[in-house]
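>>> sequence unavailable; structure follows:
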């Protein structure tokens, strides 16, 4: 059921993005009286699942879910149908239109993608607000794993700035650190700035969750107990663990690590209860757990900011730019020889695997609509950027050729356009096969 919901979300999100992207081409083409022969969601080599002709345009759904397209008469596109181009240009063809009109038609898709992201982020900010973990409210230093120490952190460091900028949002802070060149911390009462080590970043990318190297610290106050044996041993909700086998415990992560390192053993645990120390003996499972948690106290560090309608408009734009900026910056990790971030890059199968769902306590699974729309907005602004890359076969390739014509005063020869389009399509198909192949290889080798 969970997999079915994830697949449905992915298809729904992609369908929304593709239809609106192609609509961005379709509407200006129609406005400039350019003939649109086809409008398709997904590709339809050899056959289509659904099709219907209305007026001069055939609308349909293809069987190959790699995107979608509008086929505009007189344009060299991914269909590579050049027969019509051998005839004299007709007034209703794309190639017969002024360069500025063709430029608007080609930029329509990415424009819609960006405005869609802006709209979604604005609505999310207005209706839901924005909830974040405010690290400024936490008095204790962060918990630095071996990964963080590999980047240059030391126990007791208090992060002040990342690349010269303050960041109090925990989710963004972890990503900022991974993307950073230098960190400024308060260490032993002094400000210290150090370059972030790529070896530590490489270690982070070998973990299941690359951002887990940085977590807030808080006292080991127990707020939930799930294991009957732990209850029978005398532990109660509200107890604060202060020592294990005579070793002082200040934070919950220290207690967790001690438990994990002693699977199947009995631990002598001292807890603070009502101002007095209570000695207990707790039995650790073979998996290295006690069946308890201590996270409810973290709620006091979360802050929800609400926005008025006018504020949400500006905030939607800012979030769109932030989302795009983070994604572009991640290229420096993907192509870094030490970090090898490309190993974490996934295709459609990986995206489906990581689609967000809402899991209830009874085990039922449903769509987390806030997460769904956040993903759709992020993906929309990302598609806008990718489509602007000047590769033949993408909108950016057509834009470059059109700009060349506007600057030089004469169009690029038709044969060059056709050959460039062919090379671009082959490159993009090869890239798709490579990404799909990487997903399948990870599944086969259990590294997915």
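Received, thanks. Computed from a prediction, not measured in an experiment: that's the story for all the values here.
>>> alpha carbons only for contacts and neighbour counts from here, please
Will do.
>>> how about the strands in the stretch 251-400 of the chain?
Ranges of strands within the stretch 251-400 of the chain are 266-273, 276-283, 292-293, 302-305, 358-359, 365-366, based on DSSP state E, counting those that start in this stretch.
>>> just tell me which of those strands ends up closest to residue 121.
Among the strands of the stretch 251-400 of the chain, strand 302-305 comes nearest to residue 121, with 13.9 Å by CA to CA.
>>> structure B:
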């Protein structure tokens, strides 16, 4: 319950910030061009609001709605999610959106997307300025990588050190690395001190990302790093520094192998409706081998940590002004990766992977971590900017599309057409919202 509340609080705080910035972008350009803004709301307020306030001598009512699906900025003389068609039947007023030149209306509509993108770049810059950029370079991962059966069929081997994909140097272990490898035709690895070329087949990043065990992961040595007093390993006599050699007569070459065997053991035990399990373990201490029986606890844990490699950590620190070019580069690269991965959404598997608020909330850490919070907020800001600029009616991109048509054709679409387009767009968005959250429910239940 505590984990749920922490994640929920982070999600609400992050989305509230993003909504304020997004709607603030529309508000800024509207007021810049002397367009009246009737409402500025965080979250939607059908039938009632949680809070509202209208300053004296102001045309704008500020408030907080009860439906946390976004927010809105009600601009006079515009067909938007408020569907205020009565206002559009009245003669146009000079302070209304529809009375302004097309270029001004265009800036009002892209203001939200622009502010979200700039916010993401600013957050990324401040993250680099505050915490720097620390990572373990692939070339310094001297134990190499651990590959699943699929990867080994392609030609990878446990212990391979990744060097390049289609000639592009591979620097760090993250989603960009997986993306580069999936899209490459040839991957170069360092194996036993020699470079090897691996020819890559056609792969789907979506399929690769869902594989269990993972397509690739860091290879951890089969050495126990720490043992919890009173835990299963401690009771069996296993100590820090012991090397694990075999699990139920299956050879162990890494801590990854040990964890895979533990996972298989748990599955078998649960199918047999057992709450614990036991196994034999061969280990070595100071060159002397021994075999012990290990009984897991009720969570199928052995209360030990293993395979921590003492890799060199590369750290880049940034001055305040130096953080901005690096933050911009990071933000642009994040956007490019997200746009590139959008093609998977239009596949059957991609549609099943679409998630709602539960999925979004799950990307936040279980404990409060400001660095991770800001990283996720910047990422969500990138997503919000991109999704809103898509040329779909009811989104900012739909309004932009119609405005570009007006600029090029030199005539406006009719109000009736815009009303119908807005309605269709809202129905599509609600359908997508229902589908995404339905997927979350299915994942929770099954």
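That came through, no problem. Note that the structure is a prediction, hence the values are computed from the model and not measured.
>>> coming back round to it: for the strands of the stretch 251-400 of structure 1, which one ends up most surrounded?
Across the strands of the stretch 251-400 of structure 1, averaging neighbours per residue (mean count of other CA atoms under 10 Å) puts strand 266-273 on top, at a mean of 18.
>>> which other residues reach it?
Residues outside strand 266-273 of structure 1 that contact it (CA atoms under 8 Å, 6 or more residues apart in numbering): 238-246, 277-284.
>>> make it 7 Å
239-245, 277-284 (CA atoms under 7 Å, 6 or more residues apart in numbering).
>>> and what of stretch 329-338 of structure 2?
Counting by CA under 7 Å, 6+ apart, residues outside stretch 329-338 of structure 2 touching it are 120, 121, 124, 382.
>>> at 6 Å instead, please
residue 121 (CA atoms under 6 Å, 6 or more residues apart in numbering).
>>> how far apart are it and its match in structure 1?
Compared with structure 1 after the fit, stretch 329-338 of structure 2 shows a mean deviation of 1.4 Å (mean CA distance after the TM-score superposition for structure 1).
>>> what residues in structure 1 pair up with that stretch?
Using TM-score structural alignment, stretch 329-338 of structure 2 corresponds to residues 318-327 of structure 1.
>>> list the buried residues in the matching stretch.
By 16 or more other CA atoms under 10 Å, the buried positions in stretch 318-327 of structure 1 come out as 319, 320, 321, 323, 324, 327.
>>> let's have those in TSV, adding distance to residue 418 of structure 1.
Listed next are these as TSV, based on distance: CA to CA, whole Å:
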residue	distance to residue 418 of structure 1
319	38
320	35
321	34
323	35
324	31
327	32
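>>> quick revisit: farthest pair in the contacts of strand 266-273 of structure 1?
277 and 284 (20.9 Å).
>>> ok, how many other residues are close to residue 286 of structure 1?
12 (other CA atoms under 10 Å).
>>> residue 201 of structure 1 too?
25.
>>> for the one 4 residues further on, same thing?
Applying other CA under 10 Å, we find 20 other residues in the vicinity of residue 205 of structure 1.
>>> what's the answer for residue 392 of structure 1, then?
26.
>>> cross-check the contact I'm expecting between it and residue 422.
No. Counting by CA atoms under 6 Å, residue 392 of structure 1 stays clear of residue 422, with 7.9 Å between them.
>>> can you give me the helices for structure 1?
Counting by DSSP state H, one finds helices in structure 1 at the ranges 2-31, 99-127, 146-151, 170-179, 198-206, 228-232, 252-260, 309-329, 331-334, 348-353, 369-388, 395-408, 414-444.
>>> in a markdown table: these, plus distance to residue 74 of structure 1.
Formatted as a markdown table, the helices of structure 1 follow (distance: least, CA to CA, whole Å):
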| stretch | distance to residue 74 of structure 1 |
| --- | --- |
| helix 2-31 | 12 |
| helix 99-127 | 11 |
| helix 146-151 | 55 |
| helix 170-179 | 44 |
| helix 198-206 | 47 |
| helix 228-232 | 73 |
| helix 252-260 | 64 |
| helix 309-329 | 33 |
| helix 331-334 | 36 |
| helix 348-353 | 32 |
| helix 369-388 | 21 |
| helix 395-408 | 13 |
| helix 414-444 | 11 |
